[in-house]
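A.B. asks: quick one, structure for this:
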Amino acid sequence: MTTEIPPGRWCLYVLECRGGVMYAGITNKLAKRFAAHQAGKGAKFTRANPPVRILGARPYADRSEASKAEYAIKKLPRGRKLAFLSAA
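C.D. replies: Below is the predicted model of the structure:
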């Protein structure tokens, strides 16, 4: 999985947060969204578990496809999430 996403393109991203936990989300501005998470202005989860780094991101055709991928990856156990990240 990469962190090189063309500007404006929707993507699924996975963060490693404090304590080794993972967070998945979607955005069309990855750098800006990551900065928001780090500043405590992102999701409630990342305010409680600040992100350490971006594990990866995968581009999708549109927001709908990215949302479907987010829903699917959030249901996976940690090991399968890591495999998903490695597969891209």
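
A.B. asks: hey, let's count contacts and neighbours off CA atoms from now on
C.D. replies: Noted.

A.B. asks: now the strands for this protein?
C.D. replies: 11-17, 22-27, 51-59 (DSSP state E).

A.B. asks: relative to Pro77, which of those strands is closest?
C.D. replies: Between Pro77 and the strands of the chain, the tightest spacing by C-alpha to C-alpha is seen for strand 22-27, at 10.3 Å.

A.B. asks: also this sequence, please, to line up against the first:
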Amino acid sequence: MYILRCADGSFYVGSTVDLERRLGQHDAGQGAAYTRRRRPVQLVYCEDFPRIDDAYLREKQVQGWSRAKRLALVEGRLHDLPRLARSRTGGSGG
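C.D. replies: A predicted model of the protein is given here:
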């Protein structure tokens, strides 16, 4: 699972079995339509998983997060994640 910072400052969350190849695709404009319109992109975070389906589940989880929560993950502020989940969902976590 990986997070890219796009040229417009937005984040793109994806998953792949070959991160280096996928980053090359994004850079060449062959990645997702979202990143094609927002190049250049920069890898700002990644997590490794033994199975692609685990990476995909994590991708979907992080895609549901607020920008503030994604930024905390990217910046390594893991202690802020529970508070940011509560502030967005009214206390149920996320």
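
A.B. asks: would you pull the TM-score for this pair?
C.D. replies: Superposed pair, TM-score by TM-score structural alignment, normalised by the length of structure 1: 0.80. Supporting alignment: 76 aligned residues with a C-alpha RMSD of 1.1 Å.

A.B. asks: using JSON lines, lay out the strands of structure 1 together with mean neighbour count.
C.D. replies: Formatted as JSON lines, those follow (neighbours: other C-alpha atoms under 10 Å):
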{"stretch": "strand 11-17", "mean neighbour count": "23"}
{"stretch": "strand 22-27", "mean neighbour count": "20"}
{"stretch": "strand 51-59", "mean neighbour count": "20"}
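
A.B. asks: so which of these gets nearest Ser86 of structure 1?
C.D. replies: Of all the strands of structure 1, strand 51-59 comes closest under C-alpha to C-alpha, at 9.0 Å.

A.B. asks: what's the angle from the closest one to strand 22-27?
C.D. replies: 50 degrees (axes from the mean of the first three to the mean of the last three C-alpha atoms, to 10 degrees).

A.B. asks: roughly how far is strand 51-59 of structure 1 from the heart of the chain?
C.D. replies: Distance, stretch centre to chain centre, for strand 51-59 of structure 1: 5 Å (C-alpha atoms, centre = their mean, to the nearest Å).

A.B. asks: how far away is the equivalent of Arg78 of structure 1 over in structure 2 from Gln30 of structure 2?
C.D. replies: Aligning on TM-score structural alignment places Arg78 of structure 1 opposite Arg67 in structure 2. Taking C-alpha to C-alpha, to the nearest Å as the measure, Arg67 of structure 2 falls 25 Å from Gln30 of structure 2.

A.B. asks: and Cys46 of structure 2, by the same measure?
C.D. replies: From Cys46 of structure 2 over to Gln30 of structure 2 (counting by C-alpha to C-alpha), the distance is 20 Å.

A.B. asks: what does Ile26 of structure 1 align to in structure 2?
C.D. replies: Alignment note (TM-score structural alignment): Ile26 of structure 1 maps to Ser15 of structure 2.
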